[in-house]
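Visitor: The sequence isn't on hand, but the structure is:
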């Protein structure tokens, strides 16, 4: 092959560089995600920082002729996001890979908007969605999870490059964490995630990933709801929330404001398959 043809070689035929130390392995199924713990920004050396994106966690599995998109809990949501599937196929050309990332719906200023994401999903409009990849767990018959974050990120950057309309890489910023956090809050973003640059990828709750939010928040499971009388289509009027303490589910309070009408219609349909005859308390 002459030099001109080598320089014109497409990404489709590129032999991706496998990082040293990666283990040869058959392609895995769904991998339980690494979950960051909530905490203050680490100040020691050896941490990298990136913006926390307000979206849905997605794990993308790319095989020759097939892309599968899994939620945080391992549910197959491939059919919901054809634009993401197409974007991955175009960009990776069916290179066997597993990517960890976040599905977002950018607003007019490019900021992730969770409400817009929910609306787009409810209305089956995936064309406005963007998948931001921030970790690479598997590449061409090699498991990368035992490698350092820095090595995995380097391989991810080589794989994604500049991305495309629907697939991008989440920037890993090696700057001061406090400075980035202040900037994120001024931009009205959710916060930042600090990650140990020398840590392997491990499933479950890990202190090698720490999320710091601009606004204090917590998770409150929905234990009951009231439907708006006579509403068509049906929608939620109020929610009853729980809280977990010492392994028990306790009543936390009622929420009935702060929702858009469209969200209340969407939420009512989402809750339908989870109705049970007895109180969960």
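Guide: Yes, it's here. For clarity, every value in this text was computed on a predicted model and none was experimentally measured.
Visitor: From here on, just use CA atoms for contacts and neighbour counts.
Guide: Fine.
Visitor: Mind jotting down where the strands sit in the stretch 101-250 of the chain?
Guide: Ranges of strands in the stretch 101-250 of the chain, per DSSP state E, counting those that start in this stretch, are 130-139, 142-143, 167-169, 191-196, 204-213, 222-227, 236-245, 248-255.
Visitor: okay, those in CSV with distance to residue 113 next?
Guide: CSV is the format used below for the strands of the stretch 101-250 of the chain (distance: least, CA to CA, whole Å):
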stretch, distance to residue 113
strand 130-139, 11
strand 142-143, 33
strand 167-169, 16
strand 191-196, 13
strand 204-213, 15
strand 222-227, 22
strand 236-245, 22
strand 248-255, 21
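Visitor: Can you say which of those strands is nearest to residue 48?
Guide: The closest of the strands of the stretch 101-250 of the chain to residue 48 is strand 191-196. By CA to CA, the value is 5.3 Å.
Visitor: The closest one vs strand 204-213, what angle?
Guide: 140 degrees (axes from the mean of the first three to the mean of the last three CA atoms, to 10 degrees).
Visitor: just checking, what packs against strand 191-196?
Guide: Other helices and strands packing on strand 191-196, by 3 or more CA pairs under 8 Å, 6 or more residues apart in numbering; DSSP states H and E, are strand 47-52, helix 177-186, strand 204-213.
Visitor: so which of those gets nearest residue 138?
Guide: Minimum separation from residue 138 across the helices and strands packed on strand 191-196 (CA to CA) falls at strand 204-213, 17.7 Å.
Visitor: any idea how far residue 130 is from residue 102?
Guide: For residue 102, the distance to residue 130 equals 8 Å [CA to CA, to the nearest Å].
Visitor: Put this next to the first one:
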């Protein structure tokens, strides 16, 4: 769901999260292959080789679909949308500081605990 501008709710029972300023992404993985998709279904796998390599290892080869946000950090560790835009224009195998965060769901054939 895309964020929309509005008045912040008040009162008990409301929680807020930090705006990461990243790009929404789906990561599909199984024991044979992993893909990184944009919300418009563009294949960004070549732009994020560390995610393609890291997610299957983190999940132990289990099949999953991760719905989250990819964030590129600047040298001070702050989210940088301009660095993310540069990263999306140039497929690279150069090491960049990035992280996938805000995972919303995981679907696996059997229940699996993620750590």
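Guide: Now that the structure is in, tell me what you want to look at. Owing to the predicted nature of the structure, the values given are computational and were not obtained by experimental measurement.
Visitor: rewinding a little: residue 151 of structure 1: which of the helices and strands packed on strand 191-196 of structure 1 is closest?
Guide: Minimum separation from residue 151 of structure 1 across these (CA to CA) falls at strand 47-52, 12.6 Å.
Visitor: could you say what helices and strands that closest one packs with?
Guide: Packed against strand 47-52 of structure 1, as judged by 3+ CA pairs under 8 Å, 6+ apart, are the following elements: helix 177-186, strand 191-196.
Visitor: Pull up the aligned stretch in structure 2 for it.
Guide: Residues 14-19 of structure 2 are the counterpart of strand 47-52 of structure 1, counting by TM-score structural alignment.
Visitor: for stretch 78-87 of structure 1, same thing?
Guide: The aligned range for stretch 78-87 of structure 1 is 45-54, by TM-score structural alignment.
Visitor: Buried ones in that stretch, by neighbour count?
Guide: 45, 46, 47, 48, 49, 50, 51, 52 (16 or more other CA atoms under 10 Å).
Visitor: contact partners of that stretch?
Guide: 34, 35, 36, 37, 87, 88, 90, 91, 92, 93, 95, 100 (CA atoms under 8 Å, 6 or more residues apart in numbering).
Visitor: Check the separation of the first and last residues in that stretch.
Guide: End-to-end distance for stretch 45-54 of structure 2, by CA to CA: 12 Å.
Visitor: re earlier: packed most tightly, which of the helices and strands packed on strand 191-196 of structure 1 would that be?
Guide: Of all these, strand 47-52 has the most neighbours on average by mean count of other CA atoms under 10 Å, namely a mean of 22.
Visitor: following that strand, which helix or strand comes up?
Guide: Later in the chain than strand 47-52 of structure 1, the nearest helix or strand by DSSP states H and E is strand 56-63.
Visitor: With structure 2 overlaid, report how far the next helix or strand along the chain from that following strand is off on average.
Guide: Note on strand 56-63 of structure 1: by DSSP H and E, the next helix or strand toward the C-terminus is strand 66-71. Comparing strand 66-71 of structure 1 with its match in structure 2 after superposition yields a mean distance of 1.2 Å (mean CA distance after the TM-score superposition for structure 1).
Visitor: ok, and what's touching strand 66-71 of structure 1?
Guide: The contact list for strand 66-71 of structure 1 (CA under 8 Å, 6+ apart) reads 30, 56-62, 76-78, 85, 88-89, 94.
Visitor: Let's see if you can find the most crowded of the residues you listed.
Guide: residue 59 (29 neighbours; other CA atoms under 10 Å).
Visitor: surely that residue meets residue 99?
Guide: Yes - taking CA atoms under 8 Å as the definition, residue 59 of structure 1 is a contact partner of residue 99 at 5.7 Å.
Visitor: Tell me the residue in structure 2 aligned with residue 206 of structure 1.
Guide: Checking TM-score structural alignment: residue 206 of structure 1 goes with nothing.
Visitor: cool, residue 103 of structure 1 as well?
Guide: So, by TM-score structural alignment, residue 103 of structure 1 is matched to residue 70.
Visitor: what sits against that match?
Guide: By CA under 8 Å, 6+ apart, the contact list for residue 70 of structure 2 reads 22, 23, 24, 25, 98, 99, 100, 101.
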